[in-house]
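**Q** fold the stuff below for me.
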Amino acid sequence: MSDGLDYDVVVIGSGIAGSTLALCLAKQGVRTLVVEKGRHPHFVIGESTVPSTSYSFEYLNELTDVPELAAAYSYPGLKKAGCTGWPKQHFWFGWNDPGEPVTPDKELCFYALLPPRGPDFHANRADLDHFFVKLFPKYEVTYHDKTAVTAFESDETSARVTIKPENGDERTVTAAYVVDCTGHASFLAKKFGMRKADPELSTNSRSLFGHFKNVKFLDDILPANDEVGFLRDGGTIHHIFKGGWIWGIRFDSGVMSVGITLDRDVWPLDESITAEEELRTIIDRYPTVKAALGEMVPIRPIIRTGRVHGGTDRIQFSVNAIHGERFILSPHSAGFIDPLFSTGILLTGAFLNRFVPLAAKAAKDGDWGMERFRPLETVFMREIEMVDKVVGGMFRSWRYGHATFTHYWRLWLYVGSAMYLTRVAVPQEDAAGPGVFAANIPSVERLVRRMHEIIFDPAFEAESGTKALKATMDEVWDASHGPGMMDWPLDPDRTLCVKFLATGETRLAQLHMLKWWRSLVASNPTVAAKVQVGRVARWILDNRKRKHTDQREIEESRKGDGVFAKAYTIIENIRLGAIKGPFTDNPALLWNTDADAAAGVEVTAKAYDVHATENDPVARAKQPGKSA
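**A** Coordinates of the predicted model:
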């Protein structure tokens, strides 16, 4: 530990990155202080997980033994933590043309993890972040909210952080290391001029978003789609149109997170209209979107971006470096691309698995030198490049229509599958191993760069360019991927639904997945050298074991608080045909109902307040008349 210093680590910010980092560090014996400018609970987006996110937090639990992290990697775990959420069984995409409803040939779907490994979930972040903060006393994390960081200095021996409580005197604490988890505010990045004036990213978007009630289920508007197999709202909704996309992230409270992200070159900001006027104008252009969102009512003010470096409405930012003497930036403090594909929490989970073991060892060795953390910067820069090329290329594809979008979308399928399946097989703490969006997998990196090069070619033309995208993806999808991966028409005439990761569905799907995984690893020797076959075997066996353990927990739950059983009931109810419509406001899809109360199902977390700092020995020691 760091003798003579107040703390080993000071974490600035207590969102999902700062709170989970603090819990994991403290469990490893690292003396940790968290400083939060605001107060929980508070509104924040970043509400959808993907399979690799769930796996990252599951792995982090195994690495650090913080079992409450289960709230961050499964819908039943989220509900046991008392948080509002929703089971996510798939990613649904619908192509919208002005004045035309979405038709089956304009629908795309990619299954997420299904039970027993899944499902992934949507989380009301105000609930989830607060849940983790409420664990601070249990893990002996010192916490100050409503406290600003006003200054930072460091040298080769320590870091000094000056903090100012809202109703208290300014004081300085010392630590061996500081982690900036302040997100867009990026306190240390701004202080040291690390933020790039030009992000040098191909994605160029802005956004407006909020939480709403009275949002209709798509299956109350469109005919049921057997190919999807679930209610469309049983996953994350992506309405795509030329120049932008609309997300729909449903919660089991009846509220929905809705946001529009726009290509700034196609949809430049018009400051003469309000955020709500712009929102309504876009919604009214597309019949299916209007039918679902036309009567929605905001439950909080709509936010339109314009707060990032210099007040620009562009949401992308990046840095020249993520660490310096005695400090490091968490991913969301170092860079951001776009909400598309939910990469924010994904990058956070990957960072935590790498940083926590390094920090624990640094605390033990008393060595917090920059070289120890340099590999984290190297992999993060590659990850941001990969995310930007996939997301930026997706935005560009929308300019040319549904067919072009479909064949660039196939790149995301490939990258997402490669990312998940290779990361299952290697230690997550290894910064040189497979990363977010398949960074550090050479063959996949080459594919991403090639597809990005095609779509951004100044001479790109819709028909010939789409053929080039299709040919490139056809070359990498081979028969080992299973049926439906190669025979995609140039201009799809049916719903295309990919169930490649749906290992809980059929043994055949799992066999196809493993065959493809072996082919991918064999073509990347640097990845093959890191693979631990035992991890893959444990992952397969664990899938089978979870079926039985989940069933036992369902039965036990029915005898107790009912939470786990209720969560599984909602999971089953979003399967197509499980319940009859209408689905909007259907009690079978809501958590807090009169039936729940009658059955004794817990619907809120048993919370306790952690805003006080009376348990802070450093603060007490520095107050006259008090001792540690």
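**Q** going by C-alpha atoms from here, please, whenever you check contacts or count neighbours.
**A** Fine.
**Q** so which residue is dead centre in the chain?
**A** Geometric centre of the chain, nearest residue: I345, 3.2 Å, by CA atoms, centre = their mean.
**Q** ok so it is a strand residue?
**A** No - per DSSP: H, G, I helix; E, B strand; the rest coil, I345 lies outside any strand segment and is helix.
**Q** surely it is in contact with V50?
**A** No - applying CA atoms under 8 Å as the test, I345 and V50 come out as separate, 9.0 Å apart.
**Q** residues touching V448, list them.
**A** Contacts for V448 (CA atoms under 8 Å, 6 or more residues apart in numbering) come out as 386, 389-390, 411.
**Q** identify the farthest-apart pair in those.
**A** Greatest spatial distance among the contacts of V448 (CA to CA): M386 and L411, at 11.3 Å.
**Q** buried set for stretch 163-183?
**A** 163-165, 173-183 (16 or more other CA atoms under 10 Å).
**Q** one more to put side by side:
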Amino acid sequence: MRYDVIIIGSGFSGSILARILASRGLSILLIDRARHPRFVIGESSTPIADLLLRRIGLQYGFDDLVSMSTYDGWQQRFPKLACGLKRGFSYFDHRPVNTTRRESVLGERSLLVAASPSDESSDTHWYRKDVDMYHFGMAAEAGVDCLESVQVIDFHSEDTNGPATVTLNNGTKATGEFVVDASGAGTVTARFAKQSAITEQLTTRTCATFAHYDNVQPFTTEFNSIHSDQRASVPFDSDNAAQHHLIDGGWVWMLRMNNGITSVGVTLSAGLTHESEQEARRKCYELLDQRLDAYPSLHHILKYAQRVEPCDDMICLPRLQRLYDPVISQNCVMTPTTAAMIDPLHSTGIAHALSGVHRIAELILGQKAHDAESLEQYRSSVVEEAKLIDQLVNIAYGSMRSFRRFTAATMIYFAAAINCEEAIIDGEVPDYLWMCGDTEFRNVVNQCQSLLFGDQPDDVVIDSIRSLIQPFNHVGLMDDTLHNRYAYTATKTSL
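**A** So this is what the prediction gives:
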């Protein structure tokens, strides 16, 4: 079998890319070792992700993608396709263990940051089991040849403009003028090309345990009850968010879907040695298995929760981070989220994946897929974005000892994200997302890291960071009068 493009991996990014290319007359083979529907995480969208999804939909005439770029559009068009309402990001400090501490002042142990001005224009959590299956089906409808439950057993690519060959375990051998590896953690083409990881260039070291649960109770109600007010409901319901719960050594995520499912995961710093990583992994599993019983308010909302998926056990992963050169050869590239994985802390995964869909589609359709300069730009974009995300995430983990320092660390990320959102709204998708192509901003990040990792008092550090990010702070971040309640950071409006 001979194709214009072979795509390995039928998650949403592989399927959307396949659909785009097929809609423009190319012959596409989309293959996956699993079968839809299947349990997947990587669920929390952001304004950058939704702006990219909308742009892709408008550019290629896929109005369903435009509908999916806001919560209201999704509900109007796909009322039976599960997702979650995501108004922004919420954070709560649960330390020390075995205590339930009230805030002495608003925002002392909590932070809410809006990413959209209303429920209607809100971002979403993607219930990937359903969402990925939908996009896979749309690729098939577009004329993509789709093969499930098949495994790549060999991949051969000369570093020339000639075709690449993929051999499957069902005996099929397919050749493609270009191959896109969207296999995620499988990193299929890197393995067969014997390309070594460059993960040592990353500084974040975390592991995670996660699953989907039913009957997780609202944390907003819990926090409001502790304080006898509505502080977790303003400027939006903190449950309608990527909810972060800080615990000793890491944090817990909760993402609530509109089908009653809540994605819950524990992420902990893994340390520098194999032994410390194994211990962190064991602790991750134990914490979630015991429903966070060392943290009373979290245990209260989780103690009657029932695991829905996976049905046999929770997923427990060793170090999450990986980084590969995304350009395997002149006729093969990895998507960003195959080449790189950092951490779920800032919800960057869907945006990074969709940036790859946008860029790779333009490479192939613009007949630049074999152009050395274009491939080098793609490589630089993916690797530099991954390194900046890694730095921002590592800064946040390194600042968790103090909730005030951690809050300041998140503001550096929000400044990067909001400036990137504004650039996308104003014009073309930048060559580098999250301001990572801006030398001045990168210098600011480095200075902020030195401050946060240093031993100066919190007040001094926070004042210095406020001053450093001021040129990039267009929405009033780090305004003490708001008491960690940011209603007006949203660049996203009703679309």
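**Q** so can I have CSV of the buried residues of stretch 163-183 of the first structure showing secondary structure?
**A** Output for these, formatted as CSV (three-state DSSP):
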residue, secondary structure
I163, strand
K164, strand
P165, strand
V173, strand
T174, strand
A175, strand
A176, strand
Y177, strand
V178, strand
V179, strand
D180, strand
C181, coil
T182, coil
G183, helix
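**Q** could I get the residues you listed as TSV with distance to A528 of the first structure?
**A** Below are these laid out as TSV (distance: CA to CA, whole Å):
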residue	distance to A528 of the first structure
I163	47
K164	50
P165	51
V173	45
T174	43
A175	39
A176	37
Y177	34
V178	35
V179	33
D180	34
C181	33
T182	36
G183	35
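**Q** for A619 of the first structure, state which of the residues you listed is nearest.
**A** Ranked by distance to A619 of the first structure (CA to CA), those are led by V173 at 9.2 Å.
**Q** so who does F317 of the first structure touch?
**A** Neighbour list for F317 of the first structure: 195-196, 198-199, 308-309, 334-337 [criterion: CA under 8 Å, 6+ apart].
**Q** just say helix, strand or coil for H332 of the first structure.
**A** Under the three-state scheme (three-state DSSP), H332 of the first structure adopts helix.
**Q** can you tell me the element P375 of the first structure falls in?
**A** Element membership of P375 of the first structure, judged by DSSP states H and E, is helix 370-397.
**Q** mean shift between that helix and the second structure?
**A** In the superposition against the second structure, helix 370-397 of the first structure averages 1.1 Å from its aligned positions (mean CA distance after the TM-score superposition for the first structure).
**Q** from the contact counts, what lies against the helix or strand following that helix?
**A** Sequence-wise, the next helix or strand downstream of helix 370-397 of the first structure (DSSP H and E) is helix 402-423. Contacts defined by 3 or more CA pairs under 8 Å, 6 or more residues apart in numbering; DSSP states H and E place helix 402-423 of the first structure against helix 51-64, helix 370-397, helix 442-455, helix 462-476, helix 507-522.
**Q** show me which residues of the second one are buried.
**A** Translated: helix 370-397 of the first structure. By neighbour count on 16+ other CA under 10 Å, the buried set for helix 370-397 of the first structure is 373-374, 376-377, 379-397.
**Q** alignment lookup: A26 of the first structure to the second structure.
**A** Matched across to the second structure, A26 of the first structure falls on A22, judged by TM-score structural alignment.
**Q** what residue of the second structure matches up with M473 of the first structure?
**A** Alignment note (TM-score structural alignment): M473 of the first structure maps to R466 of the second structure.
**Q** contact partners for the corresponding residue of the first structure for D64 of the second structure?
**A** In the first structure, D64 of the second structure lines up with E68, judged by TM-score structural alignment. Contact partners of E68 of the first structure, counting by CA under 8 Å, 6+ apart, are A81.
**Q** I'd say H332 of the first structure and H184 touch.
**A** Yes - using CA under 8 Å, H332 of the first structure is in contact with H184, at 6.7 Å.
**Q** in terms of neighbours, single out the busier of those two.
**A** A direct count of neighbours by other CA atoms under 10 Å for H332 of the first structure and H184 places H332 higher, at 23 against 18.
**Q** apart from its chain neighbours, what residue comes closest to the more buried one?
**A** Of all residues not flanking H332 of the first structure in the chain, G183 sits nearest, at 4.7 Å (CA to CA, 6 or more residues apart in numbering).
**Q** quick check: which of the helices and strands packed on helix 402-423 of the first structure is nearest to Q428 of the first structure?
**A** Of these, nearest to Q428 of the first structure by CA to CA is helix 51-64, at 7.6 Å.
**Q** which other helices and strands contact that closest one?
**A** Contacts defined by 3+ CA pairs under 8 Å, 6+ apart place helix 51-64 of the first structure against helix 343-365, helix 402-423.
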